[in-house]
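Enquirer: Sequence first, predicted coordinates after that:
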Amino acid sequence: MRALLQRVSRADVSVEGAVLGEIGSGLLILVCAMQGDSSDQAERLAAKVAKLRIFKDEAGRMNRSLSDVAGSALIVSQFTLAADTSRGNRPGFSSAAPPDEGKALYEEFAAAVQALGIPVATGRFGADMQVSLVNDGPVTIWVEA
């Protein structure tokens, strides 16, 4: 699984003008299941995200995790993280998991993050979503499991 983490002071996701999920301080997590991924990758990615030390401590150093700062997670599915741009000008997405598998792994990932005690909000898998955020830092980190 792949994820793009953005440290945010706030973020929300909406579909057709209706807000589905919103958070204050925490992480916007754009996530993509890849072909061959399993529940193990979803669990490992959730644990890594919860423990990744990318929040400032008292000295201003990135030394605290999402769990440490009692932050929230807005988790949005984004199959375009599987883009292959190595040939031509049109990205290919054949390395993304098929939709049914992708949805199941997305839901497993969100549930695993929540099981770690992190408040979770989500988008809608497969929907045309609008995501708004205020990137804090900015801090943007690419993670794979």
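Expert: Done, it's in. Numbering: from 1, shown residues only.
Enquirer: When you work out contacts or count neighbours from here on, use the C-alpha atoms and nothing else.
Expert: Noted.
Enquirer: which residues in the chain form helices?
Expert: 39-51, 99-115 (DSSP state H).
Enquirer: Just confirm residue 144 contacts residue 44, I think it does.
Expert: No: using Cα atoms under 8 Å, residue 144 is not in contact with residue 44, being 9.3 Å away.
Enquirer: Nearest to residue 23 among the helices of the chain would be which one?
Expert: helix 99-115 (13.6 Å; Cα to Cα).
Enquirer: would you turn the helices of the chain into JSON lines with mean neighbour count and distance to residue 132?
Expert: What follows is these, written out as JSON lines (neighbours: other Cα atoms under 10 Å; distance: least, Cα to Cα, whole Å):
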{"stretch": "helix 39-51", "mean neighbour count": "19", "distance to residue 132": "20"}
{"stretch": "helix 99-115", "mean neighbour count": "19", "distance to residue 132": "19"}
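Enquirer: Which of those sits closest to residue 77?
Expert: Across those, closest to residue 77 is helix 99-115 (Cα to Cα), at 6.7 Å.
Enquirer: what packs against that closest one?
Expert: Applying 3 or more Cα pairs under 8 Å, 6 or more residues apart in numbering; DSSP states H and E, we find helix 99-115 packed against strand 26-32, helix 39-51, strand 120-122.
Enquirer: one more time with 6 Å, if that's ok
Expert: Packing partners of helix 99-115 (3 or more Cα pairs under 6 Å, 6 or more residues apart in numbering; DSSP states H and E): helix 39-51.
Enquirer: Presented hereafter is structure B, for comparison with structure A:
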Amino acid sequence: MPSYIAFDFNLPKGWGCLHTENKPLDKRITCMDEANVGGAAGWIGSSRCADGCGKSAQDKVRGKLPVDAQAWKPIDDVTSYARMTGTLGNGMRVVRIAMTCAFASTPGGTRDTLAVAMLTGPPETEDTLQKVANELRSRVPA
């Protein structure tokens, strides 16, 4: 993966990423299934957070994402997942998987960064989206 992101991770075969405008995150890449037109795609990135990346700091970053606040479910004190379904303007049904995880950007430091994944695709891609989010979570520095 590009050195632009503070952690390394793997993507499914046929996926690629490119640096995109950072908003609403501090650093962001957009990744997509380049092998399947109309397939899955999404953001992977990070945002700095204050006060040890506690719940309120995490909520502030998550509040900038196009994910309903009530969809977020805490997994542990540093990780939250969300799953939503909907219909695009063209009538296409989609599922969105999102994950955030707080980590220390420097070894031995305090948590100061929130890793973010927000992936969307047709319902049949949900397992792949979940695998990408889980891969990212497993690679974020402890």
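Expert: Okay, I see it. Model, not experiment: these values are computed from the prediction.
Enquirer: what's the TM-score here?
Expert: The TM-score (TM-score structural alignment, normalised by the length of structure 2) is 0.31; 76 aligned residues with a Cα RMSD of 4.7 Å.
Enquirer: how about the strands in structure 2?
Expert: Secondary structure of structure 2 by DSSP state E: the strands cover 15-19, 27-33, 41-48, 73-74, 79-87, 93-103, 113-121.
Enquirer: is it possible to export the ones you listed to CSV including distance to residue 128 of structure 2 and mean neighbour count?
Expert: Formatted as CSV, the strands of structure 2 follow (distance: least, Cα to Cα, whole Å; neighbours: other Cα atoms under 10 Å):
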stretch, distance to residue 128 of structure 2, mean neighbour count
strand 15-19, 11, 16
strand 27-33, 10, 21
strand 41-48, 11, 22
strand 73-74, 20, 14
strand 79-87, 13, 17
strand 93-103, 10, 24
strand 113-121, 9, 25
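Enquirer: Quick check: the closest residue in space to residue 80 of structure 2 that isn't next to it in sequence vs residue 48 of structure 2, distance?
Expert: Spatial nearest neighbour of residue 80 of structure 2, excluding adjacent residues (Cα to Cα, 6 or more residues apart in numbering): residue 74 at 4.2 Å. As judged by Cα to Cα, to the nearest Å, residue 74 of structure 2 and residue 48 of structure 2 stand 19 Å apart.
Enquirer: Could you do residue 116 of structure 2 as well?
Expert: Where residue 48 of structure 2 is concerned, residue 116 of structure 2 sits at a distance of 11 Å (Cα to Cα).
Enquirer: now residue 120 of structure 2
Expert: 24 Å.
Enquirer: Residue 127 of structure 2 now?
Expert: Distance of residue 127 of structure 2 to residue 48 of structure 2, computed by Cα to Cα: 29 Å.
Enquirer: With distance to residue 14 of structure 1 added, can I get the helices of structure 1 in CSV?
Expert: Listed next are the helices of structure 1 as CSV, based on distance: least, Cα to Cα, whole Å:
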stretch, distance to residue 14 of structure 1
helix 39-51, 23
helix 99-115, 17
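Enquirer: what's the single longest helix in structure 2?
Expert: Structure 2, longest helix under DSSP H: helix 126-139.
Enquirer: buried set for that one?
Expert: Within helix 126-139 of structure 2, the residues scored as buried using 16 or more other Cα atoms under 10 Å are 126, 128, 129, 130, 132, 133, 136, 137.
Enquirer: Next up, the contacts around the fifth one.
Expert: Put plainly, it is residue 132 of structure 2. By Cα atoms under 6 Å, 6 or more residues apart in numbering, no residues touch residue 132 of structure 2.
Enquirer: quick revisit: let me know whether the residue nearest to residue 80 of structure 2 touches residue 82 as I believe.
Expert: No: using Cα atoms under 6 Å, residue 74 of structure 2 makes no contact with residue 82, being 8.8 Å away.
Enquirer: and for these two, which residues touch both?
Expert: Joint contacts of residue 74 of structure 2 and residue 82 (Cα under 6 Å, 6+ apart) do not exist.
Enquirer: what's the span of stretch 28-42 of structure 2 from first residue to last?
Expert: 10 Å.
Enquirer: Excluding chain neighbours, what is closest to residue 6 of structure 1?
Expert: Nearest residue to residue 6 of structure 1 in three dimensions, chain neighbours excluded: residue 140, at 4.5 Å (Cα to Cα, 6+ apart).
Enquirer: Many thanks, I have nothing further to ask.
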